[in-house]
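1. Sequence plus predicted model, see below.
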Amino acid sequence: MNVDFIEALEALEREKGIKKDVLIEAIEAALISGYKRNFNSAANVRVDINRQTGDVKVFARKQVVEEPEDPRLEISLDAAEQIDPGIQIGDIVEIEVTPRDFGRIAAQTAKQVVTQRIREAERGLIYSEFIDREEDIVTGVVQRQDARNYYVDLGKVEAVLPFAEVIPGEKFKQNDRIKTYITKVEKTTKGPQVLVSRTHPGLLKRLFELEVPEIYEGVVEIKSVSREAGQRSKIAVHTKNPDVDPVGACVGPRGARVQAIVNELKGEKIDIVRWSSDLAEFVANSLSPAKVVKVDVEESEKVARVVVPDYQLSLAIGKEGQNARLAAKLTGCKIDIKSESQMGPAADDPELDIEHEVER
């Protein structure tokens, strides 16, 4: 190694942010192993790389004793005094043992170490970048798939999109551009692994932030989201500005804003409801598009008993209970739904007293 090598390390320090001294120390440690492996040495050695010239030297480190038992690790006082007249018993003396062709080994080892450190540094930078983007939306290009996952190119890293995190019925081809939600970033032996999803409720939330300026600017706030990916979602919004309609802002002119999100989610239906600090009012809103006659709430148990007109009962419950189930998730309440006729005299008949209970 020579001055050019040192200059190359300095260039790496400027470009990659890997300090020259850190690289040199790593190369020195690797060269110690290389020396012992290539020259069958069990001696205690130190490798020194000159920080200015790049010259490499190997020193055997031996302890000064009266009668050496292992000449690879020990040296007599008489022999040590020829190297350093002031040496004493118990001191360590260093003797240069640089092999003639050690430069070739040093160059190969340095290349391997530098390459490895550059790779580690780049992985570290990628991890730092994407760990800050957890719970954020990213656009990528589908590269390939295997038996369980799609692999999405995000530029600096290939993200993993499991089939379980794909909207039901959704299929992608190579080079398709898709939006995904980063659920987790992990460090692995092969570098950072980014896991993404198309079914996570956070994707819906981030899409609204992209499409609705009032949400991005903080004028309108998303209070809660419940989602059954590919079928239906509910989102509760609120604003402190009396001049702003939070639902209207999310719907957009002629429904343009919400329609853009529906298109991105392959036709998933989205109910936008007004959040309220009054839990009874919030529960009534959450059952939209059904109309609600009355809501009784037991705050301590988070239970809401809802009465709806007879003709609205099936709408309030939804297909296979979906509307009521999403409302329960949105509000955090267990919701019991009954029609007006069930609350009348006929409700005393146990055969007619049908209770629709939905767990949150």
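-> That came through fine.
2. alpha carbons only for contacts and neighbour counts from here, please
-> Noted.
3. what residue of the protein is the furthest out?
-> D78 (63.2 Å; Cα atoms, centre = their mean).
4. Does the lengthiest helix in the chain pack against any helices or strands, and if so which?
-> Longest among the helix segments of the chain by residue count, using DSSP state H, is helix 102-131. Secondary structure elements in contact with helix 102-131, counted by 3 or more Cα pairs under 8 Å, 6 or more residues apart in numbering; DSSP states H and E, are helix 3-16, helix 20-38, strand 177-188, strand 191-197.
5. Just the element for the residue farthest from the centre of the chain, please.
-> With secondary structure defined by DSSP states H and E, D78 is part of helix 77-83.
6. Identify each buried residue in that helix, please.
-> Residues of helix 77-83 classed as buried by neighbour count (16 or more other Cα atoms under 10 Å): 77, 80.
7. And the next helix or strand past it?
-> Immediately after helix 77-83, counting by DSSP H and E, sits strand 92-96.
8. residues making contact with that following strand?
-> 57-64, 80, 87 (Cα atoms under 8 Å, 6 or more residues apart in numbering).
9. Over to stretch 13-33?
-> 9-10, 12, 45-49, 106, 109-110, 113-114, 117-118, 121-122.
10. try stretch 217-229
-> 167-168, 199-201, 204-205, 214-215, 233-241, 246, 268, 275, 326-327, 329-331.
11. Show me which positions of that stretch end up buried.
-> Quick answer for stretch 217-229 (16+ other Cα under 10 Å): 220-229.
12. try this one side by side with the last:
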Amino acid sequence: MDIVNLDLIEAIKGLVKAKKVDEKIVFDALEMVLLTAYKKETGSNAKSSVTLNRETGDYHIYEEKMVVEEIDPDSENAVNEISVEDAKKIDKSYEAGDMLRIEVTPKNFGRVAAQTAKQVMIQKLREAERGSIYDEFSGREGDVITGTVKWSESRTIFVDLGRVEGILPYAEQIEGEEFHPNDKIKCYVLEVRKTTKGPEIILSRTHPGLLKRLFELEVPEIYSGTVEIKSVVREAGSRSKIAVYAMDPKVDPVGACVGPKGQRVQNIVNELHDEKIDIVRWDEDPAVYIANALSPAKVISVSVWEEEKSSYVIVPDYQLSLAIGKAGQNARLAAKLTNWKIDIKSETQAKEEGFGQAAEEEDDDILGDIEAGGEAEEETKE
């Protein structure tokens, strides 16, 4: 019996293991290749099948025939029929209506089949590997992945992720960051696309999800669910704000994120190349939450209008520029974090607009609520 090239079988098994693709997919494809090669070689249109020993490469090709009393040569199905007379030459027990399986493996066919199979198998292995890679990475969208910078072209950075290269587009890079070949880099898996050339892994260094995932990795209390991240906003490379909350009043969510001597948040700051991070305490009271969100600025009072989702914040005169931030950044990020419109006024401005007395009445309540998280939040800025 002809043998499919044993080296081909061994090569397929080796590649299947190395590329982590489904062996069944590859060998099923090889059987189809053998069947196609047989039909091309013989010109047969009969129903046929192939069995392949996936250890030795030994294969057999069969044609399936229906036993009939007499074959009608003009019938379209004649090629799939055999007369009772001919069937009984094979085995006397055959009767009309039986299905007969005849081996039709051509002699000296193994060499031709192996040559054809090699060409097709290379393509099938590539397709299977692409499918395997896509399945692996499509489930990691929204996750953080560590890779090695390979090279860059037209300001796009290509990252070695092991079995595939990731793409870090210029638009997803933090302004001012520089990476060189062989640098380790953590990225957010933004999107996994299917393309004709295989899966395309789009990475990001600017997505708020990167900051969230880094905190989940760095802070055990977040990973365990003791501390919950409520909201994250970023102006990548410059400043971020993250709101955290703990159901257990005994747990300080801000302190947990800051870590002993500020080490946890500092590790994340280092990873993001000195991006400033404000960790604030989330609160169900929007006035308290807004005051916290304006950290590191101190707040005198916050008035809120639920229907309009707007607020009027009063800060000490000397804190106004800090509350608003450079080019309005602090106020802008606080508004995005809380999803509230925030109108910030100094104490003097508020009195001129008639809000001064209200500010004095609310002063103690607001300051008392934000005091607990204030020191930890400031520590992140030092």
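-> Noted; the coordinates are in hand. In this text the structure is predicted, and so the values were computed from the model without any measurement.
13. Mind checking the TM-score on these two?
-> Taking TM-score structural alignment, normalised by the length of structure 1 as the basis, the two superposed chains have a TM-score of 0.79; 347 aligned residues with a Cα RMSD of 3.6 Å.
14. Now Q329 of structure 2: which helix or strand?
-> Per DSSP H and E: helix 329-338 holds Q329 of structure 2.
15. thinking again about what came up before, average separation of the helix holding D78 of structure 1 from the aligned part of structure 2, please.
-> Overlaying structure 2 shows helix 77-83 of structure 1 at a mean distance of 5.0 Å from the equivalent residues (mean Cα distance after the TM-score superposition for structure 1).
16. which strands and helices sit next to that helix?
-> Using 3+ Cα pairs under 8 Å, 6+ apart, the elements in contact with helix 77-83 of structure 1 are strand 56-65.
17. Now find how far off-centre the strand it packs on is within its chain.
-> Averaged C-alpha coordinates place strand 56-65 of structure 1 at 48 Å from its chain's average position (Cα atoms, centre = their mean, to the nearest Å).
18. quick check: angle from that strand to helix 102-131?
-> Here strand 56-65 of structure 1 points in a direction 100 degrees away from that of helix 102-131 (axes from the mean of the first three to the mean of the last three Cα atoms, to 10 degrees).
19. what comes into contact with strand 56-65 of structure 1?
-> 1, 43-50, 72-77, 80, 88-99, 103, 106.
20. swap in stretch 137-153 of structure 1?
-> 154-155, 158-163, 172-182, 203, 206-207.
21. and it, which residues are buried?
-> 137-138, 140-143, 145, 149-153.
22. Any idea how far apart the tips of stretch 8-24 of structure 1 sit?
-> 12 Å (Cα to Cα, to the nearest Å).
23. So for that stretch, what gets flagged as buried?
-> For stretch 8-24 of structure 1, by 16+ other Cα under 10 Å, it's 9-10, 12-13, 18, 20, 23-24.
24. Same question for stretch 287-304 of structure 1.
-> For stretch 287-304 of structure 1, by 16+ other Cα under 10 Å, it's 287-292, 295-297, 303-304.
25. how about a markdown table for those, with distance to G318 of structure 1 and secondary structure added?
-> Formatted as a markdown table, these follow (distance: Cα to Cα, whole Å; DSSP: H, G, I helix; E, B strand; the rest coil):
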| residue | distance to G318 of structure 1 | secondary structure |
| --- | --- | --- |
| L287 | 9 | coil |
| S288 | 10 | coil |
| P289 | 10 | coil |
| A290 | 9 | coil |
| K291 | 13 | coil |
| V292 | 14 | coil |
| V295 | 18 | strand |
| D296 | 20 | strand |
| V297 | 21 | strand |
| V303 | 19 | strand |
| A304 | 17 | strand |
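26. Give me the PyMOL select line for the contacts of stretch 13-33 of structure 1, limited to the buried ones.
-> The buried residues among the contacts of stretch 13-33 of structure 1 can be selected in PyMOL (16+ other Cα under 10 Å) with this line:
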select buried, resi 9+10+12+45+46+47+48+49+106+109+110+113+114+117+118+122
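27. sorry, back to before: most neighbours per residue, which of the helices and strands packed on helix 102-131 of structure 1?
-> The highest mean neighbour count among these, using mean count of other Cα atoms under 10 Å, belongs to strand 191-197: a mean of 22.
28. List of residues touching the helix or strand hosting G373 of structure 2?
-> For G373 of structure 2, the enclosing helix or strand under DSSP H and E is helix 356-379. Helix 356-379 of structure 2 has contacts (Cα under 8 Å, 6+ apart) with 254-255, 258, 262, 278-281, 287-288, 291-292, 295-296, 299-302, 314, 347-348, 350-351.
29. quick one: it to chain centroid distance?
-> 41 Å.
30. do stretch 110-124 of structure 2 as well
-> The answer for stretch 110-124 of structure 2 is 35 Å, by Cα atoms, centre = their mean.
31. To what extent does it diverge from structure 1 after superposition?
-> Averaged out, stretch 110-124 of structure 2 is 3.8 Å away (mean Cα distance after the TM-score superposition for structure 1).
32. what's in contact with that stretch?
-> Contacts of stretch 110-124 of structure 2 (Cα under 8 Å, 6+ apart): 2-5, 8, 26, 29-30, 33-34, 37-38.
33. Recalculate using a threshold of 7 Å.
-> Here stretch 110-124 of structure 2 makes contact (Cα atoms under 7 Å, 6 or more residues apart in numbering) with 2-5, 26, 30, 33-34, 37.
34. From R144 of structure 1, how far off is the counterpart of F179 of structure 2 in structure 1?
-> Correspondence of F179 of structure 2 to structure 1, assessed by TM-score structural alignment: F172. Note on F172 of structure 1: its distance to R144 of structure 1, by Cα to Cα, is 9 Å.
35. again with V45 of structure 1
-> Taking Cα to Cα, one finds V45 of structure 1 at 50 Å from R144 of structure 1.
36. returning to that earlier point: now, among the buried residues of stretch 137-153 of structure 1, which is nearest to A260 of structure 1?
-> Closest to A260 of structure 1 out of the buried residues of stretch 137-153 of structure 1 is I137 (15.5 Å), distances taken as Cα to Cα.
37. What's the match for the closest one in structure 2?
-> Under TM-score structural alignment, I137 of structure 1 pairs with V144 in structure 2.
38. For the most centrally placed residue in structure 2, which non-adjacent residue is closest in space?
-> Geometric centre of structure 2, nearest residue: E141, 1.7 Å, by Cα atoms, centre = their mean. Distances taken as Cα to Cα, 6 or more residues apart in numbering put V189 closest to E141 of structure 2, at 5.0 Å, once the chain neighbours are dropped.
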